[in-house]
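S.K.: I would like the atomic coordinates for the input below:
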Amino acid sequence: MGFESKRIDCVCRENDIDPQAFLFIVNFILNGTIDSDLLPAISPIAIVEFLQNSHDYFLKYKFPHIRQNLTSALEETHNDINPAIIAFFDSYLEEVRKHFAYEEKKVFPYIRACKRGAYKLQHKRIQKTSRRSRRKAHGAEKHHTPILYYKPAQQDV
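M.R.: Below you'll find the model as predicted:
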């Protein structure tokens, strides 16, 4: 992992990263499960920071690299379908951008407000005294569906 002989907690602290949050995220990525017993010890702000950094990484580095590789891999003999393939990728990328923007503008500020005490943050559900806030929290679920189950809109290419 590039840590040489250093311990993970040492490297995390040197880079101003919460070691518990780092291990929590790594275990989630590797295993696909969340240990709910660890949730009370994990900083929601550390998770938000990780997600913001991952958004930046994907938008600035990973997606442009994928698009470049995709374009390079397309054969000139298939120029009839190449534009459709690129259009599909670009359409998907636009949905990802919208998803990231929603999180940056709505979800992350909400989590920060919860952490400051403006809202009551619970592990099973998000709650505030007003019904409007509960509707907003529930509505956030729909913003993950386009990414998980992407189906591009029909368009002429």
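S.K.: please count neighbours and contacts with C-alpha atoms only from this point.
M.R.: Noted.
S.K.: does the spatially most central residue of the chain sit in a helix or strand, and which one?
M.R.: For the chain, residue 51 is the residue whose C-alpha lies nearest the centre (CA atoms, centre = their mean; 5.0 Å). Secondary structure from DSSP states H and E places residue 51 in helix 44-57.
S.K.: and the contacts of whichever helix or strand comes after that helix?
M.R.: With elements assigned by DSSP H and E, the helix or strand that comes after helix 44-57 is helix 63-73. Applying CA atoms under 8 Å, 6 or more residues apart in numbering, the contact partners of helix 63-73 are 86, 89, 93.
S.K.: chain center to helix 63-73, what's the gap?
M.R.: What separates the centre of helix 63-73 from the centre of its chain is 21 Å, taken as CA atoms, centre = their mean, to the nearest Å.
S.K.: in the chain, which spans are strands?
M.R.: Using DSSP state E, the strands of the chain run over residues 120-121, 126-127.
S.K.: which elements pack onto the first one?
M.R.: Taking 3 or more CA pairs under 8 Å, 6 or more residues apart in numbering; DSSP states H and E as contact, the helices and strands that strand 120-121 lies on are helix 108-116, strand 126-127.
S.K.: want to put them side by side, so please do this one too:
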Amino acid sequence: MRGYKTDINSRMLFSKDMKIIELIDTDYDLLSILLRLDVQLPFGDISIEQMCRRYDMSPELFLMICQIYAVADFEPQVDQLTGEDLHCIIRYLRASHRYYLDTVLPAIGSGVERVLEDCDHKQGAIVRKFYDDYADEVRAHLNYEETQIFPYVESLIGGRVSKVQMAENMANHTDICDKVDDVKSIIIKYLPESCPTWKRCDLLFDLYRMRDDLAKHTLIETKILAPLVYAEERKLAL
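M.R.: The predicted model follows:
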């Protein structure tokens, strides 16, 4: 099935006439993008452009998000995007929030509990408190986006001016990616041998995936959402 094109460095080249099934074959992690966009199976033989038309999304934005997830060190350029893409960006980011809150955090919380079954009570209480504090920080971070950043963007799309501009919103926006490293360090370096390696590895896989996904989420916000919002602000002379 590998009929997709690559560049001279053997990196996949995405295009809007590429079939969805070919896209997934390049990197099955891209299924998570389709899930968040509520793209329904089966795909049949539709192209990316056909799928985007069906789900009211520009192919340029969709391909940019795919490249963020599939291509290491990809730096998005928003020249091909417009303010009309902001609706879909917000929709995607909100879907990512639901994925983190409803799927990722509960799964990691369960993994923490499985690991702690083999720790003594004192050790378990320390690790549990550390993870619970981190999970609360993630929820607060996402809630800030839901209650401050996204409503501001939506009001801007509607032509409504706010005293608080995007730069101020982003300045108050904390980074939660690095905090995952602290959780990983505890699991790898400090839990006793009585905690089985296979349980730790299962948990670490989830933590690494979460960190990578949060980093991509942040990249979409800082390199796609924010520049488009700044452009809209300039149009309104804010």
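S.K.: what about the strands of the first structure, which gets the closest to residue 139 of the first structure?
M.R.: strand 126-127 (11.6 Å; CA to CA).
S.K.: list the contacts of the closest one.
M.R.: Taking CA under 8 Å, 6+ apart as the rule, strand 126-127 of the first structure contacts 119-121, 133-134, 137.
S.K.: now with 7 Å, please.
M.R.: Contacts with strand 126-127 of the first structure, where a contact means CA atoms under 7 Å, 6 or more residues apart in numbering, come from 120-121, 134, 137.
S.K.: repeat for stretch 123-135 of the second structure
M.R.: By CA under 7 Å, 6+ apart, stretch 123-135 of the second structure touches 105, 116, 183.
S.K.: how many neighbours does the residue opposite residue 140 of the second structure in the first structure once aligned have?
M.R.: Counting by TM-score structural alignment, residue 140 of the second structure lines up with residue 98 in the first structure. Residues within reach of residue 98 of the first structure, counting by other CA atoms under 10 Å, total 15.
S.K.: same check on residue 50 of the first structure?
M.R.: Neighbour count for residue 50 of the first structure, taken as other CA under 10 Å: 16.
S.K.: mind checking what it lines up with in the second structure?
M.R.: Using TM-score structural alignment, the partner of residue 50 of the first structure in the second structure is residue 92.
S.K.: now swap in residue 109 of the first structure and tell me
M.R.: Using TM-score structural alignment, the partner of residue 109 of the first structure in the second structure is residue 151.
S.K.: count the residues that sit near residue 61 of the first structure.
M.R.: For residue 61 of the first structure, the tally of surrounding residues (other CA under 10 Å) stands at 11.
S.K.: how near is it to residue 52 of the first structure?
M.R.: 14 Å (CA to CA, to the nearest Å).
S.K.: likewise for residue 68 of the first structure?
M.R.: According to CA to CA, residue 68 of the first structure and residue 52 of the first structure sit 23 Å apart.
S.K.: ok, these two, which is more surrounded?
M.R.: residue 52 (15 against 11).
S.K.: how about that one: what's its closest non-neighbour residue?
M.R.: residue 104 (7.5 Å; CA to CA, 6 or more residues apart in numbering).
S.K.: okay, now that neighbour: neighbour count?
M.R.: For residue 104 of the first structure, the neighbour count with other CA under 10 Å is 16.
S.K.: translate residue 10 of the first structure into the numbering of the second structure.
M.R.: Match for residue 10 of the first structure (TM-score structural alignment): residue 50.
S.K.: onto which residues of the first structure does stretch 5-19 of the second structure map?
M.R.: Aligned by TM-score structural alignment, stretch 5-19 of the second structure falls on no residue of the first structure.
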